[in-house]
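**Q** here is a sequence with its predicted model. Questions after.
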Amino acid sequence: MSKKNRAILCVDDDPMILMSLKLQLTQSFDGQFVIETAESGEEALELIEFLVDRDIDTLLIISDWLMPKMKGDELLVHVKNKFPKVAQIMLSGQAENEAVENAFKNSNLKYFISKPWNKTDLLKKVNEALQN
């Protein structure tokens, strides 16, 4: 599969967080993946469908928890139900314990990372999630 046919999707309602994540992932993976961003759960689901239609596999979703309308754990459960092979990481500074437990139990959540994140730790967990 071509490198251009694999994507990592970052979801957060804060554009500055998305910009930081995209920059770190782009620098670290040097073109191995398409790095996409979405500012809501609804936008993320639409974007995954868009990528699927273009034969681009979303391998990993990195999602915030506290977002308007659809919380991160809800999004991750939807993604698992519709796209069961997509690995997941939750990156949040305000997630409720019940929400994180729900995501671990009912989605493909591999890791929970607290904001502000450590770049080395994030990249290590991204690599691990992509290999599983």
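**A** Received, thanks.
**Q** when you work out contacts or count neighbours from here on, use the C-alpha atoms and nothing else.
**A** Will do.
**Q** and the helix ranked longest in the chain, what does it pack onto?
**A** Using DSSP state H, we find that the single longest helix of the chain is helix 15-29. Based on contacts counted as 3 or more CA pairs under 8 Å, 6 or more residues apart in numbering; DSSP states H and E, the elements that helix 15-29 packs against are strand 6-11, strand 34-38, helix 119-131.
**Q** which parts of it are buried?
**A** I17, L18, L21, K22, Q24, L25 (16 or more other CA atoms under 10 Å).
**Q** just want the angle from that helix to helix 119-131.
**A** Using axes from the mean of the first three to the mean of the last three CA atoms, to 10 degrees, the direction of helix 15-29 lies 70 degrees away from that of helix 119-131.
**Q** relative to strand 34-38, how tilted is helix 15-29?
**A** Using the same axes, to 10 degrees, the direction of helix 15-29 lies 170 degrees away from that of strand 34-38.
**Q** distance between helix 15-29 and the chain's centre?
**A** Between the centre of helix 15-29 and the centre of its chain there are 12 Å (CA atoms, centre = their mean, to the nearest Å).
**Q** quick one: residues in contact with it.
**A** With contacts defined as CA atoms under 8 Å, 6 or more residues apart in numbering, helix 15-29 is touched by C10, V11, D12, F33, I35, E36, T37, A38, E39, K119, L123.
**Q** dropping in the other structure now:
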Amino acid sequence: MDKGFIVCVDDERAVIETLREQLLRFFGETHEVEVANSGEEGLQLVKDIMQQGGSVEVVITDQVMPGLKGDELLEEVHRLLPETIKILLTGQAGLRDAIDAVNRGGLNLYVEKPWNMDEIYVDIERLIVRYRENVENHRLLRMLEQRVQELEEQVKDF
């Protein structure tokens, strides 16, 4: 299987570099880890990966950033890629932001800063397994639907 992509978005360089290093340590064998410094840059990165045929499996974003906020980014990602795992990582967001991210952005996991990668690794791994199972199920369903259509055509011609 091709490597999936994990996209990380945070406007603080130290945070994004630490997160990238930790994710590579845990997921580097199975995933490419890409980073962006703003919500707008993160959204463009997701679109670029999609256009190149890559699979954006996880988006991890901070909430409080200049411009496009984390919950707004997740809402856009959810519109483009509803199956993608969406994680809000923040030290400043309030309950309203978390509720908005869940309701509009299909949030899968809410993590408060400072995070413990050993703890959230298990959650992310579980979500990735579920994501890949869903992708495979959709692929098999499309194959089955195509086969049913072929058989219906054969019955018509019979």
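**A** All right, it came through fine. Quick caveat: nothing in here was measured; it's all calculated off a predicted structure.
**Q** kindly provide the TM-score of these chains.
**A** The pair, once superposed, lands on a TM-score of 0.93 when counted by TM-score structural alignment, normalised by the length of structure 1; 130 aligned residues with a CA RMSD of 1.0 Å.
**Q** neighbours around the aligned partner of V77 of structure 1 in structure 2, how many?
**A** When structure 2 is aligned by TM-score structural alignment, the residue opposite V77 of structure 1 is E75. With neighbours defined by other CA atoms under 10 Å, the count for E75 of structure 2 comes to 22.
**Q** E75 of structure 2 sits in which helix or strand?
**A** For E75 of structure 2, the element it lies in under DSSP states H and E is helix 70-80.
**Q** mind checking the SS state of V59 of structure 2?
**A** For V59 of structure 2, the secondary structure call by DSSP: H, G, I helix; E, B strand; the rest coil comes out as strand.
**Q** which residue lines up with A44 of structure 1 in structure 2?
**A** Looks like A44 of structure 1 aligns to G42 there (TM-score structural alignment).
**Q** mean deviation of the helix or strand encompassing that match from structure 1?
**A** Secondary structure here is read from DSSP H and E; on that basis G42 of structure 2 sits in helix 39-51. Superposing on structure 1 places helix 39-51 of structure 2 at an average distance of 0.8 Å from its equivalents, by mean CA distance after the TM-score superposition for structure 1.
**Q** which positions within that helix qualify as buried?
**A** Result for helix 39-51 of structure 2 [16+ other CA under 10 Å]: buried residues G39, E40, G42, L43, L45, V46, K47.
**Q** just give the nearest non-adjacent residue to the first one, would you?
**A** What it means is G39 of structure 2. On the basis of CA to CA, 6 or more residues apart in numbering, the spatially nearest residue to G39 of structure 2 that is not a chain neighbour turns out to be L68, at 4.8 Å.
**Q** re earlier: report the angle between the helix holding G42 of structure 2 and strand 4-9.
**A** With the same axes, to 10 degrees as the basis, helix 39-51 of structure 2 and strand 4-9 are set at 170 degrees to each other.
**Q** so helix 39-51 of structure 2 versus strand 31-36, what angle?
**A** Relative orientation of helix 39-51 of structure 2 with respect to strand 31-36: 140 degrees, computed using the same axes, to 10 degrees.
**Q** still on that earlier bit, how about residues contacting the helix holding E75 of structure 2?
**A** Contacts of helix 70-80 of structure 2 with the rest of the structure, by CA under 8 Å, 6+ apart, involve 39-40, 42-43, 46, 59, 61-64, 84, 86, 88, 97-98, 100-101, 104-107.
**Q** and D12 of structure 1, what pairs with it in structure 2?
**A** With TM-score structural alignment as the criterion, the equivalent of D12 of structure 1 in structure 2 is D10.
**Q** contact partners for that match?
**A** Shown here is D10 of structure 2, whose contacts under the criterion CA under 8 Å, 6+ apart are I16, A36, N37, S38, G39, T61, D62, M65.
**Q** can you show me which of these carry over to structure 1?
**A** Listed in the original numbering, the contacts of D10 of structure 2 still in contact in structure 1 are I16, A36, N37, S38, T61, D62, M65 (both residues aligned by TM-score structural alignment, their matches' CA atoms under 8 Å).
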